[in-house]
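[1] Okay, here's the prediction I keep looking at, along with the sequence it came from:
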Amino acid sequence: MSVHDTTRAPEAGREAVDVDPELFAAEWEKWHQGKDARLAAEHGFLAITGLHWLSTEPQTFPGTPGTWSTGPEGVVVELDEGTELVVDGHVVRGRHLFGVIPERSGIDAVWGDTVLEVAKRGGNDIVRPRNPAHPLRADFKGTPAYEPDPRWVVTGRYETFDEPRPTTVGASVEGLQHVYDAPGRVVFRLDGQELSLTAFNGHAPGSLTLLFTDATSGVTTYAANRNLTVETPGPDGTVVLDFNRATNLPCAYTDFATCPLPPAENRLPVAVEAGERIPHERGPVD
């Protein structure tokens, strides 16, 4: 049985979870280690060495082979003689057309130990080299976090909108914007207050993503954004929000990310002292 399967009456405005504290902490630790392992994977976000914006003018970039440009036919690279990439398992040389890349999609090209992420973010084509020897990855010591506490697990309800609402949000890169369809909102209680967060579709089918900030943002947690994944709502719209699993997005660690910012309405007026804290890479936190 999951530690989230049973609850008892709310205490102090929160939904208290009736669980074995040691089991709860062990499950959280396993989850947290897995999250950090994905972040620090060989070609994960911590391996990114640059964020390069493509234009119609051919350009070269540090740590990246060839000359790059984009236009009506999509992203193009012109490789020097003797240089090759592996794209979708095929070796390419000379001129290679990646084509038009859809928003929030990407193609990986392998160049020796480096993986070149060719992607589109906020309507712009980009190239991001990922090298496992990058110091940010090599020196990573894990993400600091609050101690897991069952009192930060709350039950809420998911309310769908009549139609998904196109929602424009800012990004960690100045001047960049993202547009997401918001299918609904999640309503819940904390500290005796009824609160709500606009929800976006999550990575797993049926799941939800909640981008938010709160009174800890910029103090003990990363200022720009926090992220919470919510599993598929129950038939009656019931959802479980485990704020112990509120995570940093990649922009909390590296300036080479294009992470979305929360919608304006997703600023919580309470201090959510749970989940991941400001990374060591951004400086010490008291």
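    Cool, the structure landed.
[2] CA only for contacts and neighbour counts going forward, please
    Noted.
[3] What ranges does this structure have for its helices?
    Taking DSSP state H, the helices of the chain run over residues 21-39, 135-138.
[4] Return the most buried member of these.
    Of all those, helix 135-138 carries the top mean neighbour count, a mean of 16, counting by mean count of other C-alpha atoms under 10 Å.
[5] returning to what we had before: will you turn the helices of the chain into TSV that also has distance to Val173?
    Shown next, in TSV, are the helices of the chain (distance: least, C-alpha to C-alpha, whole Å):
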stretch	distance to Val173
helix 21-39	20
helix 135-138	19
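[6] closest to Glu174 out of these?
    Closest to Glu174 of the helices of the chain, according to C-alpha to C-alpha: helix 135-138, at 22.2 Å.
[7] distance between that closest one and the chain's centre?
    Chain-centre distance of helix 135-138: 19 Å, with C-alpha atoms, centre = their mean, to the nearest Å.
[8] repeat for stretch 223-237
    Centroid separation for stretch 223-237 versus its chain: 13 Å, with C-alpha atoms, centre = their mean.
[9] Now do the end-to-end distance for it.
    Taking C-alpha to C-alpha, to the nearest Å, the first and last residues of stretch 223-237 lie 30 Å apart.
[10] Next: stretch 92-108.
    Terminal-residue distance, stretch 92-108 (C-alpha to C-alpha): 13 Å.
[11] and the top strand by length along the chain, what does it pack onto?
    Determined from DSSP state E, the single longest strand within the chain is strand 153-170. Under the contact criterion of 3 or more C-alpha pairs under 8 Å, 6 or more residues apart in numbering; DSSP states H and E, strand 153-170 touches strand 177-190, strand 238-242.
[12] List of residues touching that strand?
    14-17, 176-190, 233, 237-244, 260-263 (C-alpha atoms under 8 Å, 6 or more residues apart in numbering).
[13] residue contacts, the residue sitting nearest the centre point of the chain?
    Residue closest to the mean C-alpha point of the chain, counted by C-alpha atoms, centre = their mean, is Leu249 at 4.0 Å. Contacts of Leu249 were listed using C-alpha under 8 Å, 6+ apart, and they are Asn225, Arg226, Asn227, Cys259.
[14] and if you look at Ala223?
    Taking C-alpha under 8 Å, 6+ apart, we find Ala223 in contact with Thr213, Ser217.
[15] For Thr67, see how far away it is.
    Ala223 is 36 Å from Thr67, by C-alpha to C-alpha.
[16] ok, now Gly142?
    36 Å.
[17] now swap in Ala264 and tell me
    Counting by C-alpha to C-alpha, the gap from Ala264 to Thr67 is 39 Å.
[18] Equivalent analysis for His134, please.
    His134 is 22 Å from Thr67, by C-alpha to C-alpha.
[19] Single out the most deeply packed of the helices and strands packed on strand 153-170.
    Neighbour counts (mean count of other C-alpha under 10 Å) averaged over each of the helices and strands packed on strand 153-170 peak at strand 238-242, with a mean of 21.
[20] want to compare, so here's the second one:
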Amino acid sequence: MSHAISDQPADDPEGQWDTWRAERHQALTSPTGNLALVETRWFPAGEHPDAEKARAGRPDTVTVTTLQRTDLVTGEPEHGLRFWDADSPAIRHFDRVDAFAYDPAWVLHATYTPVPGARSVPFEHIRDNGGTRDLVVPGDITLTVDGRDYTLSAFDDDGTLLLVFGDPTNGHTTYGAGRFLFVRRTDDDHRVLLDFNRAFVPPCGFSDQYNCPMPPRQNRFHLPVEAGEKLPVFRDGFAAEH
């Protein structure tokens, strides 16, 4: 887990949040940002697609990258290609991501307890028709919110813990399939920070070519989490299809 921070409050947390919001906008609209993904193409087992060959003859705005996943039926690796377009319709029509106002009450400290071994937890994914994929959850995050105790499962995302959570705002003021939040370390190895002001719309909220994990039951809060990002806003009636 990375992103170590001090356990003391920042001098200007709201200013840092404003900076995060600006950086987030820049990342979303970058040539390989969430809004740029126009196609994810999977190939039959045993095929290894060539990104350079797939890129040939396409506009200069297009980038092609490779990716891999596990077939839910056979357990065998599948290889695929992702096509990104820096001039995608979603980028051209994108205006902003609406968000709740910064609220220091939603900066919560929690206890982190590592577990031995490589524990995996099944997560349902938005494009898997009810199927689940096992993700490594290296520890438990415990906290009390509004008088209720929670034990949350955040999975390992390239060395950082990523929390996929749901709450009653989903499908109303926030993205229907839940939101994401990076868990931040403190100076104490057993304490982590959950700054829900930095909760964000998952990639599948910007392109239907992503297959995002959905919040498991233990990651669903009973009260509205009115902090962080709400929904993307597009101009001229454009809507990302999901």
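    Arrived safely. Computed from a prediction, not measured in an experiment: that's the story for all the values here.
[21] Superposed, what's their TM-score?
    After superposition, the two chains reach a TM-score (TM-score structural alignment, normalised by the length of the second structure) of 0.82; 225 aligned residues with a C-alpha RMSD of 2.7 Å.
[22] hang on, the earlier thing: among the helices of the first structure, single out whichever gets nearest to Pro205 of the first structure.
    helix 21-39 (19.3 Å).
[23] How far away from the center of its chain is that closest one?
    Helix 21-39 of the first structure has its C-alpha centroid displaced from the chain centroid by 17 Å (C-alpha atoms, centre = their mean).
[24] Next: stretch 48-56 of the second structure.
    Worked out by C-alpha atoms, centre = their mean, stretch 48-56 of the second structure lies 27 Å from the chain centre.
[25] buried ones in that stretch?
    Pro49, Ala51 (16 or more other C-alpha atoms under 10 Å).
[26] how far does that stretch stretch from start to finish?
    First-to-last residue span, stretch 48-56 of the second structure, C-alpha to C-alpha: 17 Å.
[27] mind listing the strands for the second structure?
    37-42, 62-70, 77-85, 94-99, 107-114, 120-124, 132-136, 139-145, 148-157, 160-165, 179-182, 184-185, 191-195, 229-234.
[28] what stretch of the first structure does the shortest one fall on?
    Going back to what we said before, that points to strand 184-185 of the second structure. Under TM-score structural alignment, strand 184-185 of the second structure corresponds to residues 231-232 of the first structure.
[29] What of the fifth one?
    The aligned range for strand 107-114 of the second structure in the first structure is 153-160, by TM-score structural alignment.
[30] mind listing what's buried in that stretch?
    Buried residues in stretch 153-160 of the first structure (16+ other C-alpha under 10 Å): Val153, Val154, Thr155, Gly156, Arg157, Tyr158, Glu159.
[31] nearest to Gly218 of the first structure, of those residues?
    Val153 (22.6 Å).
[32] before we move on, the earlier item: adding neighbour count and distance to His43 of the first structure, write the contacts of Leu249 of the first structure out as CSV.
    Shown next, in CSV, are the contacts of Leu249 of the first structure (neighbours: other C-alpha atoms under 10 Å; distance: C-alpha to C-alpha, whole Å):
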residue, neighbour count, distance to His43 of the first structure
Asn225, 26, 23
Arg226, 23, 23
Asn227, 20, 22
Cys259, 21, 18
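[33] Which residues are in contact with the counterpart of Phe165 of the second structure in the first structure?
    Mapped onto the first structure by TM-score structural alignment, Phe165 of the second structure lines up with Phe212. Residues in contact with Phe212 of the first structure (C-alpha under 8 Å, 6+ apart) are Leu197, Asn225, Arg226, Asn227, Leu261, Pro262, Pro263, Asn266, Arg267, Leu268.
[34] mind running it again at 10 Å?
    197-199, 224-228, 246, 261-268 (C-alpha atoms under 10 Å, 6 or more residues apart in numbering).
[35] again, but for Asp11 of the second structure
    With C-alpha under 10 Å, 6+ apart, Asp11 of the second structure has no contacts at all.
[36] For Trp17 of the second structure, see how far away it is.
    For Asp11 of the second structure relative to Trp17 of the second structure (C-alpha to C-alpha), the value is 12 Å.
[37] again, but for Pro114 of the second structure
    Distance from Pro114 of the second structure to Trp17 of the second structure, by C-alpha to C-alpha: 29 Å.
[38] What of Phe221 of the second structure?
    Taking C-alpha to C-alpha, one finds Phe221 of the second structure at 23 Å from Trp17 of the second structure.
[39] cool, and Ala10 of the second structure?
    11 Å.
[40] residues touching the counterpart of Asp18 of the second structure in the first structure, list them.
    Correspondence of Asp18 of the second structure to the first structure, assessed by TM-score structural alignment: Glu29. Residues in contact with Glu29 of the first structure, defined by C-alpha under 10 Å, 6+ apart, are Leu23, Lys35, Glu147, Pro148.
[41] any idea which of these is the one closest to Gln59 of the first structure?
    Lys35 (35.0 Å).
[42] Now do the contacts for that closest one.
    Counted by C-alpha under 10 Å, 6+ apart, Lys35 of the first structure has contacts Glu29, Ala41, Gly142, Thr143, Arg245, Thr247.
[43] What lines up with the second one in the second structure?
    In this case it means Ala41 of the first structure. Using TM-score structural alignment, Ala41 of the first structure sits opposite Ser30 in the second structure.
[44] From Thr63 of the second structure, how far out is the nearest residue to its match once chain neighbours are set aside?
    Once flanking residues are discounted, Ser30 of the second structure sits nearest to Ala86: 6.8 Å by C-alpha to C-alpha, 6 or more residues apart in numbering. The spacing between Ala86 of the second structure and Thr63 of the second structure, counted by C-alpha to C-alpha, is 8 Å.
[45] Can you work out which residues contact both of these two?
    Contact with both Ala86 of the second structure and Thr63 is made by residues Pro31, Thr32, Ala36, Leu37, according to C-alpha under 10 Å, 6+ apart.
[46] Quick one: neighbours of the residue lying closest to the last one once chain neighbours are set aside, just the number.
    By that I understand Leu37 of the second structure. Nearest residue to Leu37 of the second structure, sequence neighbours excluded (C-alpha to C-alpha, 6+ apart): Trp84, at 4.4 Å. Neighbourhood size, Trp84 of the second structure [other C-alpha atoms under 10 Å]: 23.
[47] Trp84 of the second structure matches what in the first structure?
    So, by TM-score structural alignment, Trp84 of the second structure is matched to Arg130.
[48] Ok, which of the helices of the first structure comes nearest Phe61 of the first structure?
    Going by C-alpha to C-alpha, the one of the helices of the first structure nearest Phe61 of the first structure is helix 135-138, 18.8 Å.
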